[in-house]
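Chemist: attaching a predicted model along with its sequence, questions to come.
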Amino acid sequence: MSDRETSLSLIVGLGNPGSEYAQTRHNAGFWYVERLAERYNIPLKNDSKYHAISGRGTIEGHDVRLLLPLTYMNRSGQSVVPFAKFYQIATQQILIAHDELDMNPGVIRLKNGGGHGGHNGLKDIVPHIGADFLRLRIGIGHPGSKERVSGHVLSKAPSSEQQLMDQAIDHALAQSKALIQGQVQPAMNAINAFKPA
């Protein structure tokens, strides 16, 4: 259903709160939303009611809310679900940015719908609002074995990998206009074709 023309009203970045996690791979979703806020001069502030940092502003003529849950990754739904319900934001109007183990650093994909793919943040959201939201998947690479996943996502990437992830996020930011306006297919084509320099 990627041919829809629904404009976005809520953009969520998934991650973990606190300075000790700020630069870790699991916070790639946070990085995207923080840079989006910077790009469009949207102030982000503490929102204790929803256990989050949130902001509201105009992006390409559309009223958009930004949300960074501070509940820790595996409880992201405790922030996202009541926030979306209170502001009456339909699932189809939501974009969730998150890290993706199954893609290498420098790979970024826009996807519409689907399961949670084992991602702990999505696992806590999908059962409550359904799966029909956009996902911006930011590749962080896989450490090679299941036992090493936790340490991998909660550690900082080497600068070579970080540069690749930064390039990918910047590329996605350049497609903000099409995304916000609901031109999902053109945005998807452009984002998914990205190759790092």
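Modeler: Yep, that arrived. Residues are numbered from 1 along each chain as shown.

Chemist: alpha carbons only for contacts and neighbour counts from here, please
Modeler: Noted.

Chemist: give the buried residues for the top helix by length along the chain.
Modeler: When the chain is scanned for its longest helix (criterion: DSSP state H), the result is helix 159-173. Using 16 or more other C-alpha atoms under 10 Å as the test for burial, helix 159-173 gives 161, 162, 163, 164, 165, 166, 167, 168, 169, 171, 172, 173.

Chemist: what about the closest residue to the second one other than its chain neighbours, how many neighbours?
Modeler: Distances taken as C-alpha to C-alpha, 6 or more residues apart in numbering put residue 105 closest to residue 162, at 7.5 Å, once the chain neighbours are dropped. By other C-alpha atoms under 10 Å, 26 other residues sit near residue 105.

Chemist: next up, a second structure to put side by side with the first:
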Amino acid sequence: MPPDSFLLVGLGNPGAQYSGTRHNIGFDVIDAVAGKDGSAVFSGKWNALAAKVSLWGVTLHLVKPQTYMNLSGKAVVRFVDFFKIPLSSMIVIHDDLDMKTGRLKLVRGGGAGGHNGIRSIVDSIGSPDFYRLKIGIGRPGSGSTPPQMPVERYVLTSFHQEESQLIAERMSEVVVGLQKFIEGDANQAMNFLNSFK
């Protein structure tokens, strides 16, 4: 029997000063999905902003942890446990320094790849066996960013104009890919999303 509920988690940092930064692209995707359902209302729950929507024939729990990136797992584990979400029905959306800006990659399992938010989630739920949608943000030296900029500062910068346009285009493609996944075809979703290099 196909699952009737999914957990979509977008990673980022709370606060207006982080809005629109590279590290918050997970929040941006959650907002894009919520925009497909005009009735989505986010409220505070278990150290997160969360909304429950009916979309694509299932119940979606949309979650934006408010613990700061390094403690994301503290919020996520509460939703997994309470709603009894199998890890095969959870996608965590996050930025990736090792992929060029706008590249998309949907994977299941694997290591944290240096991403503290993913590491926190794996530690909190006790397993790496969930899906991650990685969205490339590039590294210092891309665009007009100086190569000597520290990574921890770079991830808190905003996208440059050309990058912003590309990310805006990617958002609609990300939503299509998530819909394919939720409608029951993880392989088709991977093939679609992973084609955006």
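Modeler: Cool, the structure landed. Since this is a predicted model, take the numbers as computed values, not measurements.

Chemist: and for the longest helix of the first structure, what span of the second structure is it aligned with?
Modeler: Mapped onto the second structure using TM-score structural alignment, helix 159-173 of the first structure spans residues 161-175.

Chemist: average distance between the longest helix of the first structure and the second structure?
Modeler: Averaged over the aligned pairs, helix 159-173 of the first structure sits 1.5 Å from the second structure after superposition, using mean C-alpha distance after the TM-score superposition for the first structure.

Chemist: summarise which helices and strands that helix is packed against.
Modeler: Contact here means 3 or more C-alpha pairs under 8 Å, 6 or more residues apart in numbering; DSSP states H and E; on that basis helix 159-173 of the first structure packs against helix 28-39, strand 108-112, strand 134-139.

Chemist: what range in the second structure matches the last one?
Modeler: Equivalent residues of strand 134-139 of the first structure are located at 131-136 in the second structure, counting by TM-score structural alignment.

Chemist: mean deviation (superposed) between the matching stretch and the first structure, please.
Modeler: Relative to the first structure, stretch 131-136 of the second structure is 0.6 Å off (mean C-alpha distance after the TM-score superposition for the first structure).

Chemist: about what we covered before: give me the aligned partner of the residue nearest to residue 162 of the first structure over in the second structure.
Modeler: Residue 105 of the first structure maps onto residue 101 in the second structure, by TM-score structural alignment.

Chemist: tell me how far that match lies from residue 168 of the second structure.
Modeler: With the distance defined as C-alpha to C-alpha, to the nearest Å, residue 101 of the second structure ends up 12 Å from residue 168 of the second structure.

Chemist: could you look up the SS state of the residue nearest to the spatial centre of the first structure?
Modeler: Centroid-nearest residue in the first structure: residue 97, 1.0 Å away (criterion: C-alpha atoms, centre = their mean). Three-state call for residue 97 of the first structure (DSSP: H, G, I helix; E, B strand; the rest coil): strand.

Chemist: test my guess that it contacts residue 32.
Modeler: Yes: under the criterion of C-alpha atoms under 8 Å, residue 97 of the first structure makes contact with residue 32 at 7.0 Å.

Chemist: any residues in contact with both of the two?
Modeler: Taking C-alpha atoms under 8 Å, 6 or more residues apart in numbering as the criterion, residue 97 of the first structure and residue 32 both touch residue 13.

Chemist: hmm, back to that, for the residue nearest to residue 162 of the first structure, give me its contacts.
Modeler: Neighbouring residues of residue 105 of the first structure by C-alpha under 8 Å, 6+ apart: 138, 139, 140, 141, 161, 162, 164, 165.

Chemist: and the third one, how many neighbours?
Modeler: By other C-alpha under 10 Å, 27 other residues sit near residue 140 of the first structure.
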